[in-house]
Structure formats: C-alpha cells, structure tokens
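*Asks:* kindly return the folded structure for what I paste below:
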Amino acid sequence: MSKHLTKGKGLQDLMELMIESLMRSVLREFLDTQPDNKWNGYRQGRSYGNGRELEFRIPRDRYGNFHPTILALLRDQEIECERLAGSLYSKGLTQSEVGEVFEEVYGRHYSKGSISRMIEYLREDVDQWLSHSLETNYPIVFVDAIHIKVHRKDRVETEAFYVTIAVKEDKTREVLGIFNRPSESSGGWQEMFESLQSRGVHSIGLLVADGLKYLEDALARVYPTTPLQKGVTHLKRNMLNKVRHSDKEELSEDLREVFQTGNQYYTAEQA
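*Replies:* Presented below is the predicted three-dimensional model:
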C-alpha cells in the first residue's frame, strides 16, 4: 500500500492538505488575539518533505504579521519534515492524539485552551476532506487494512483503518478515504464501499487487494460487476508454506521468474 501512496501524488497530497489545514487553524487562533486584523487570502509556498517538494497555500493576515511556525520546522531538515508530516498524516486523519502534534509544535506559543480550539478547527477540515465528492468512475482502486495502536481513554487498543487509493483516468493517484473501524469485518468493508458510493463513485473498473477477510463478499454486494484482483505476495507466501524448507529457495526463484509484476511488457502467455 505504501508504494501506491508515494507514487503519483497520493501521500504528497495528504501531507500538503494537513499542513495547509494546520496553518489555517493556527491563523484563526492568531486573529482572535488581534481584533483589528483580518484574513487576507493566501500566498504560494514550498517546502521539502518525503523526498519531494511540497506545494501549498500559506494563509496570510492583513498586516503580514502571521508567520507559520510549522514552515520553519519543515525547512530545518528532511528528517524533521518526514517525522512531522507523518504525525500529521497518521494522527490528523485518524483524529487520534492530534493534540500531541499541536503541543509539540505550538505549546510554547499558545495556551492549552487555544491549542484545543485549533484541534477542533483541524478536525473540521479533516471531516470535510473525508466527505468530499469523488469522481464517478475510477479504473483501478487499491484497498488495504492497516492496524494501528490508538489511545482510548486510559488504554491502548489496536484498531483497523481501511485505506482506499484510486488510479484515475489520467493515471494519477488519489487517496479516496481512510475509514476507522474497531476491527476488520464484512460489515466494515461494506460500509466503506457504501461511503464511496454515496460520495459519487458509481463504478470501479478493478479492485486490487491482498487476501483480506470478508472483502470479496462486501464488494459483491455494493459493486457486483467489479472484478477483484488479489496481490501476488500472499499467493507466494501460501505456496512457500506448502513446501519443505530445503525447497523454498528454489521455489522462490521460480515464483520470481513467473511473477514479473514490475515489467509492464510481461504477458500472461509468457508467464
């Protein structure tokens, strides 16, 4: 799943979205302390992150006094950017522990009450993104379930996050959504597909997934004409588990020769 996020502009779009949302949240709180000041549009900005140049709109105030602290942190070093962007992605989109990011970045500049309000601003932007309209057709959609430990009151629990990434008609990638459920289930997958449908996705040309439990039945109920292509990784593992340890290396070589997934000119007949 991670390789599909980093190709095109999948993860990059999410990072830019979260950084922009963070800056808007801080500007709202900044303007509350200056009654005679106002929001004055945006200016284009760039920073470095995840091995790429990020582009985003930086909100500005009337008097030019607002300077987003996060931009200075992102400029410091690549490692800092990746760590911070990763926190915004994982914590922001899940709405879990996002306050830790604000405390870390802005704790010395704002009170706890201000940080709490900024978190709510950010959550509004996240909710808006999670429900935004989608295209009517996607040729290919990748889905996966990622299990992440989250804090729930006084305990830590592992929950499932369903991630959907689409390949569009122009061959670029788009993150369609991230859906949090306590665990993987047929009902959870069906809710995810129904959510995509309610946001405008009428057809999916091909769904690509690993051997996920309950997924096939849920897909058939919501998108009955969509074929499911399973990834080869789990198939290889299952085959290797059925041979002696001394034969695994030989079988692995055979499987690498058969499944040349990185070669776009390799045909089924050749395999």
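
*Asks:* going forward, measure contacts and count neighbours with C-alpha atoms only.
*Replies:* Will do.

*Asks:* who's in contact with Leu207?
*Replies:* 140-143, 226-229 (CA atoms under 8 Å, 6 or more residues apart in numbering).

*Asks:* another for comparison:
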Amino acid sequence: MARIKRDPKSVDLAHKIIEEYEPKSVDDMQNALKDIFGPMFESMLQGEMNHHLGYESNNKGEKDSPNRRNGYGKKTLHTRSGEVEIDTPRDRDGSFDPQLIPKRQKDVSAIEDKVLSMYAKGMSQRDISSTIEDIYGFSVSHDMISDITDAIFPELEEWQSRPLNNCYTFLFVDCMFTTIRNDYETKKYAVYTILGYTMEGKKDILGIWLNETESKHKWMQIFDEIKARGVEDIFFISMDGVSGLEEGAKAIFPDVIVQRCIVHLIRNSIKYVPSKDYKAFTASLKKVYGAQNLSACQSAFESFKQQWSAYPGAINVWTNQFHHVEQLFDYGSAIRRIMYTTNAVESIHSSFRKVTKKGAFPNENALFKALYLRIKELEEKWEGGHIKNWSMVMNQLLVHKDLEKRVQKYS
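*Replies:* Got it, this is the predicted structure:
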C-alpha cells in the first residue's frame, strides 16, 4: 500500500518538534502544539501591523511615517490546547486594531471551532488547510487539523453512552452504507441510525452504530443497548423491511407498534412496474394509503389491484404488507403523517452523505468523528424547535385507549 504523501514542510516541522520536545504521549504533543501557537499568532499579528502601517519592520519608510511601531504588550490567549502567552505589537498613536485577535479578546478557540465546522461539512483536510490560509494568511498542516478534530473523541464517547429519555413517542430506524479502508482493501460498512421524538416533540438522535452488514441481530443488540441506557417505552417504530426486525424490536419493547415504511413499500413495488407507468401507478397507491378512513382505504386497494393486475409482482408487495397499511387507520391523521415513513431518519442520512461522499475513510474512528460533528450541526439547527402540529399529535395519542395511560405515565 502506497504511503500517504505529506507536505515536505509539514514533515520538516514535525521532525523539528519531535527533536525539540521529545514527546512521549499525546499530552506531550498537545503541549508542543501549544508552544507553536504562540509564534504563529505573533507572526499573524505582525503581518496585520505591516498592513496597517504600510511597510514591514525596519523598512526605510518607517522614518517618514507619522505612526511607528511602539514595542509590545503581553496577552494570554485561551486555546483548546491551553493558555498561550504572546507578545502583541503596538503602534505609537494607538490606532492599530487587529482583526484576527481583536483588542480585549483572549479566547481564540473559535479558529479551532471553524476547523471542526468545516470538517463537519465534509471538507477534506486539504480544503480546510487552503481555506484557513486564504482567510488568515497562514497554513495549517493536515496533522494539526487531525489533532484538532481528534479532540472531540472524549465528547463523542460520552454522547454515545449518555442516558436516554425513558420514553419516546416515535423512533425511526434505518441504515446507510459507506466505505472504510481496511488494510489493503476498501469495504462497505452499515451505519445504523436511530432518531427519536420525545414526549415534548423534540428530535433526538439516540446514537450511531457500525457493522459490516445490516442484520436483525445487530438491531437486537442496539435495542438492548438503548434499553440499558434508560429507554423504558416506545410507542411507535417506523422501519424498512429487514427480515426479523419487527420481531426483534417487540422482543425488547413488547408494547411497541411497528410500522413498515410506506415509502419503502412504494420503492419495492415499482421494481415490477415499467418506468412509463410509474406516475400513474404511484398516483393509484396514494389513494390507498392517503385515504380518509379504513373503509375508503380498503375500497381503493381493491380498485388498485384490478387496475394493475398486469403487474402481479407489484401487487404482491402490497398484499403481503397490507396489514401495515390498515394499521395506519387505527390512529388520527396527525399520527399517521409521522408514523407512515422513515423519511425523518433518511433525511439525516442525506446529511451524512454530504460528509461521506468525499471517499473512503481510513478507519472507523475517522468515520465516527465526521458523522458526530455532522450530528452536532443538526442538533444546533433543531435547538428550540419541535415537530409540526405536535399538540395535535399528543391529543390524538390521548384519545387512543391503548396509549392514554402510557402517555400520562411519561408526561
């Protein structure tokens, strides 16, 4: 396997750091980086001063300028690697107002936050380094970017094992696949994701898990785990058609109502339909699952079977799973709109793909890191919001006799 190509300047710098500091641990490396930050920030501030005055230090233009350098002041900066003391340049008339580290600002961890944000958006280390250089005028090595992003691992581990709510009204479960380089080959891995809706109508990603395949056994392990982390009850689970998944969910949460995703059923059935008939076929289906009541749904289904009898494979998909369609009409329209599809979690996977599309990851940790940073961005967007028409959903849950006591227990 070919070695990773490194920037010679970065390699030279790394060798000098190792020779100077002789690091024996990650903490030693962090201390070395902290020492590097000081000269780096000082160099950037000197560049700003040169631009402000219009000439570099010791330039002959200084003699003719009404404003000159006037020594240095001391400043202690807060970075993610710890406290760093720097010398800040001053000018004679006090008009120098640095932009990178403004006067009276001491916290510069925002630069590191920007690196994390760019990484979360799927930018490569090369792109991040180039962007930082364009904005701030200095380069950041790939290794430094990796060090900055690796700092979130303790937070990720804490998040992945955190206690969960004791009850979720809805869970949406799904898998997506991405690629990891494993020794000398690339291999597809399944990313398991669970999205929950709390009793307050808030979105909560319960966790992400990796496995080489999607299987009911892995889902069983995941359901066992979330139960151990505090989940006592789940009202509804929406899922695709993985064999044994419904039985596995009910083995852990006996009272859960499992709903097959209607969108997945549509996708499975149109495999048997010529593309010229897609539009008319799906329009007929919508009259079935979108009916006003169960009687209208059953009537529409009989018409649907007659209309599309030329495609028995498509009809069989719906006949075999029609009890999941009928089940929808046990509940009010606000509940049906939520439970009938796994689109909510598939939307998260769509967001994940913006990160994973850049190519294969070198290991599982690199993938977890990228996905977790993406999750943090999603959670910031969800902050303060709630599911549309949530009050109507709660009212419809309360009038359902099998759910009323459970709602009251956890409200």
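
*Asks:* thinking again about what came up before, which of the contacts of Leu207 of structure 1 are conserved in structure 2?
*Replies:* Retained contacts for these in structure 2, judged by both residues aligned by TM-score structural alignment, their matches' CA atoms under 8 Å, are 140-143, 226-229.

*Asks:* compute the first-to-last residue distance for stretch 158-165 of structure 2.
*Replies:* End-to-end distance for stretch 158-165 of structure 2, by CA to CA, to the nearest Å: 16 Å.

*Asks:* give me the buried entries from the contacts of Leu207 of structure 1.
*Replies:* Among the contacts of Leu207 of structure 1, those classed as buried by 16 or more other CA atoms under 10 Å are 140-143, 228.

*Asks:* which parts of the top strand by length along structure 1 are buried?
*Replies:* Counting residues, the longest strand in structure 1 under DSSP state E turns out to be strand 137-152. Neighbour-count burial for strand 137-152 of structure 1 flags 138, 140-147, 150 (criterion: 16+ other CA under 10 Å).

*Asks:* which residue ranges form the strands in the stretch 1-150 of structure 1?
*Replies:* In the stretch 1-150 of structure 1, the segments counted as strands under DSSP state E, counting those that start in this stretch are 39-49, 52-61, 137-152.

*Asks:* so what does the shortest one touch, helix or strand wise?
*Replies:* If you count contacts as 3 or more CA pairs under 8 Å, 6 or more residues apart in numbering; DSSP states H and E, strand 52-61 of structure 1 packs onto helix 10-32, strand 39-49.

*Asks:* try the first one
*Replies:* Identification of packing neighbours for strand 39-49 of structure 1 by 3+ CA pairs under 8 Å, 6+ apart yields strand 52-61, helix 69-76, helix 78-87.

*Asks:* and Ser252 of structure 1, what pairs with it in structure 2?
*Replies:* Counting by TM-score structural alignment, Ser252 of structure 1 lines up with Thr282 in structure 2.

*Asks:* and the nearest residue to its match once chain neighbours are set aside, how many neighbours does it have?
*Replies:* Once flanking residues are discounted, Thr282 of structure 2 sits nearest to Ile266: 7.5 Å by CA to CA, 6 or more residues apart in numbering. Using other CA atoms under 10 Å, the number of residues around Ile266 of structure 2 comes to 17.

*Asks:* Ile266 of structure 2 belongs to a helix?
*Replies:* Yes. Assessed by DSSP: H, G, I helix; E, B strand; the rest coil, Ile266 of structure 2 belongs to a helix.

*Asks:* go ahead and confirm it touches Ser284.
*Replies:* No. Using CA atoms under 8 Å, Ile266 of structure 2 is not in contact with Ser284, being 11.2 Å away.

*Asks:* need the buried residues of strand 137-152 of structure 1 in TSV (columns: distance to Ser47 of structure 1).
*Replies:* TSV is the format used below for the buried residues of strand 137-152 of structure 1 (distance: CA to CA, whole Å):
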residue	distance to Ser47 of structure 1
Tyr138	30
Ile140	31
Val141	29
Phe142	28
Val143	29
Asp144	29
Ala145	30
Ile146	28
His147	30
Val150	29
